[in-house]
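Asker: Could you work out the structure for the sequence below:
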Amino acid sequence: MRTVEVFADVLCPFTHVGLRTLIDRRGDRGLAEPRLRIRAWPLELINGSPLDPDHVGAEISALRSSVRPDLFGGFTLDAFPRTSMTAYALAAAADRVGDPVLIEGVGLALRNALFEEGLDIGRTEVVESIADRFGLAPLDAESTFVAVQADWDEGRARGVVGSPHFFTEDGGDWFCPGLAISRDDVGNFVVAWKQGTEAFVERVFG
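Answerer: A predicted model of the protein is given here:
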């Protein structure tokens, strides 16, 4: 099965838009592949601290007002996780199985829980409920850290610069290929579809 690898943080709203947009385009074409193998790009470890919920909330407001008003309907700052590692424990368990359909399904389910259902995927019971749907058991904390660190190391070796960063099987790679992100004069986020977005989509599905 053809795959596209995506190095991404599980709490990153730009990744949620990127993944959902590619899957929407895949569905529009009546295709079942390529599937998305979502790897960890753990901003919590990279930055040395958890993501700031207010910062993420500002990003989401910009995304909803510009490119994807249909997404983030259930998001709430009160449910934003204090850590991403609980969610990575399930994502890493799925990756161990090696089934591209399962890996994609788990990655999307975690993000949908946070961004569309308003659930705190930093809570063990929330992640275990998602795990049950897929017949999986999340990894323990030590195994999770090893798996996430391995993805981070591989991502750096391959030139990943941020979340999300896509790699296609024909050697193409793009950092956040669909979105142009900037700030206005007072510091508010401004998001628009990036010029060349359609070329990226055609490269993925061509």
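
Asker: Could you use CA atoms for every contact and neighbour count after this?
Answerer: Fine.

Asker: Count the residues that sit near the residue nearest to residue 189 when sequence neighbours are not counted.
Answerer: In this structure, residue 189 finds its nearest non-sequential neighbour in residue 183, 4.4 Å apart by CA to CA, 6 or more residues apart in numbering. Burial measure for residue 183: 10 neighbouring residues, criterion other CA atoms under 10 Å.

Asker: Please state the offset of the helix or strand where residue 143 lies from the chain centre?
Answerer: Per DSSP states H and E, residue 143 falls inside helix 141-157. Relative to its parent chain, helix 141-157 has a centroid offset of 16 Å by CA atoms, centre = their mean, to the nearest Å.

Asker: What are the contacting residues of it?
Answerer: With CA atoms under 8 Å, 6 or more residues apart in numbering as the test, helix 141-157 has contacts from 7, 39-42, 85, 88-89, 92.

Asker: Can you list which of those residues are found in helices?
Answerer: 85, 88-89, 92 (DSSP state H).

Asker: With distance to residue 199 added, can I get those in CSV?
Answerer: Shown next, in CSV, are the ones in helices among the contacts of helix 141-157 (distance: CA to CA, whole Å):
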residue, distance to residue 199
85, 34
88, 31
89, 34
92, 31
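
Asker: Scan the residues you listed and report the most crowded one.
Answerer: Of the ones in helices among the contacts of helix 141-157, with other CA under 10 Å as the count, residue 88 tops at 28 neighbours.

Asker: how many neighbours does the closest residue to that residue other than its chain neighbours have?
Answerer: Nearest residue to residue 88 in three dimensions, chain neighbours excluded: residue 144, at 6.7 Å (CA to CA, 6+ apart). Around residue 144 sit 21 other residues, with neighbours defined as other CA under 10 Å.

Asker: buried set for stretch 148-157?
Answerer: The neighbour-count criterion (16 or more other CA atoms under 10 Å) identifies 148-149, 151-152, 154-155 as the buried residues of stretch 148-157.

Asker: Please provide the structure for the following sequence as well, for comparison with the first:
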Amino acid sequence: MINADAEPANTASPSAAGLANSDRRTVTVWSDIGCPWATLALTTIHDLARQRGQDLVIDHRVFPLELFNRRPTPKPLLDDEVRAVLRAVPGLGWRPWTAPEYTYPVTTLLAMEAVQACKLPEVGGVRASDELDAALRRAFYEDSRCISVPAVILDIAELCPRVDTERLAAALAQGASRSTVYEQWKSAQRPEVQGSPHFFTPDGVDVHNPGATYHRDDQGLQLTHYDHEWADELLTSLGSG
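Answerer: Presented below is the predicted three-dimensional model:
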């Protein structure tokens, strides 16, 4: 039986040999908070785990699109992807950006740094990290909040019961996890990591952007099919581990 309150081993250092946390209860995902595909996949697996009553631990690693592309992700591109997801998967609670455009996030690096900082034991640990990651994604995709801003990140962290916000603020002020973000970016350049999102488990699950079938036409990006079966298979593999 899995103890839902137990803290899994944190092997999140990108200097480790593998791309997955070695704890067999844990799913490792490489992603960018500003990637709708990653947020869709994470929402899917979290929702299904809750429906199954299954404990789920996610170890977040960064796939920082702005570092790979040497630019912020263009808002029109992201808007197109969000619209495509909403047409195919209604009921997510997402909506196109509704705040003034001058408040649109130009970077997600600090948000991803905060997620990594939450792994520090004094801040909360791996489960706190996943809690903040989910809250930041909801704030961006549902509430149009500028998650580039430290004060906004810390306000969102206040909503996360596992996160010690004061210690998170101190960690961010010290840049405690900034090097982790850049080290993980270096690891994410390995060919095994194909993009955002990419899921790994120590027992061999290896899936990039699972469940999504899409194409572009004259009307823009079309998500023609989204299959939840991948998440059911992944969770079943954890349950048998």
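
Asker: what TM-score comes out when they're superposed?
Answerer: Once superposed, the chains reach a TM-score of 0.88 (TM-score structural alignment, normalised by the length of the first structure), with 203 aligned residues with a CA RMSD of 2.2 Å.

Asker: thinking again about what came up before, ok, the residue nearest to residue 189 of the first structure touching residue 190?
Answerer: Yes. Using CA atoms under 8 Å, residue 183 of the first structure is in contact with residue 190, at 5.2 Å.

Asker: How many neighbouring residues does the aligned partner of residue 65 of the second structure in the first structure have?
Answerer: Residue pairing (TM-score structural alignment): residue 65 of the second structure is matched to residue 43 of the first structure. Neighbours of residue 43 of the first structure under the rule other CA under 10 Å: 20.

Asker: Would you mind measuring from residue 43 of the first structure to residue 66 of the first structure?
Answerer: To residue 66 of the first structure, residue 43 of the first structure is 24 Å away according to CA to CA, to the nearest Å.

Asker: count of neighbours near the equivalent of residue 141 of the second structure over in the first structure?
Answerer: Applying TM-score structural alignment, one finds that residue 141 of the second structure aligns to residue 115 in the first structure. Residue 115 of the first structure is flanked by 25 other residues according to other CA under 10 Å.

Asker: and residue 115 of the first structure, what does it touch?
Answerer: Contact partners of residue 115 of the first structure, counting by CA under 8 Å, 6+ apart, are 13, 71-76.

Asker: Please enumerate the strands of the first structure.
Answerer: With strands called from DSSP state E, the first structure shows them at 3-8, 35-40, 165-168, 173-175, 179-183, 189-193.

Asker: So for residue 134 of the first structure, which of these sits nearest?
Answerer: In terms of CA to CA, the element of the strands of the first structure nearest to residue 134 of the first structure is strand 35-40, at 16.1 Å.

Asker: Now do the closest one against helix 141-157, angle only.
Answerer: With axes from the mean of the first three to the mean of the last three CA atoms, to 10 degrees defining the directions, strand 35-40 of the first structure sits at 110 degrees from helix 141-157.

Asker: ChimeraX command for the buried members of the contacts of residue 115 of the first structure?
Answerer: Buried residues within these, by 16+ other CA under 10 Å, are selected in ChimeraX with:
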select :13,71,72,75,76
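
Asker: ok, so of the contacts of residue 115 of the first structure, who is nearest residue 32 of the first structure?
Answerer: Nearest to residue 32 of the first structure among the contacts of residue 115 of the first structure, with distances taken as CA to CA, is residue 71, at 22.1 Å.

Asker: picking up where we left off before, I'd like the contacts of helix 141-157 of the first structure as CSV, with distance to residue 202 of the first structure appended.
Answerer: Shown next, in CSV, are the contacts of helix 141-157 of the first structure (distance: CA to CA, whole Å):
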residue, distance to residue 202 of the first structure
7, 20
39, 22
40, 25
41, 25
42, 28
85, 34
88, 30
89, 33
92, 29
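
Asker: of all these, which comes closest to residue 138 of the first structure?
Answerer: Ranked by distance to residue 138 of the first structure (CA to CA), the contacts of helix 141-157 of the first structure are led by residue 89 at 4.9 Å.

Asker: how close does the aligned partner of the closest one in the second structure get to residue 171 of the second structure?
Answerer: Here residue 89 of the first structure is matched to residue 113 in the second structure, going by TM-score structural alignment. As judged by CA to CA, residue 113 of the second structure and residue 171 of the second structure stand 10 Å apart.

Asker: Next: residue 84 of the second structure.
Answerer: Note on residue 84 of the second structure: its distance to residue 171 of the second structure, by CA to CA, is 37 Å.

Asker: do residue 208 of the second structure as well
Answerer: Distance of residue 208 of the second structure to residue 171 of the second structure, given as CA to CA: 31 Å.

Asker: try residue 163 of the second structure
Answerer: For residue 163 of the second structure, the distance to residue 171 of the second structure - CA to CA - is 12 Å.

Asker: Looking at these two, which has the bigger crowd around it?
Answerer: Looking at residue 163 of the second structure and residue 171 with other CA under 10 Å, you find the greater number of neighbours at residue 163, namely 23 against 20.

Asker: The more buried one and residue 124 touch, don't they?
Answerer: Yes. At 5.1 Å, residue 163 of the second structure counts as touching residue 124 under the criterion of CA under 8 Å.

Asker: Overlap in contacts, these two.
Answerer: Shared contacts of residue 163 of the second structure and residue 124, defined by CA under 8 Å, 6+ apart, are found at residue 118.

Asker: Please give the number of neighbouring residues around residue 79 of the first structure.
Answerer: With neighbours defined by other CA under 10 Å, the count for residue 79 of the first structure comes to 17.
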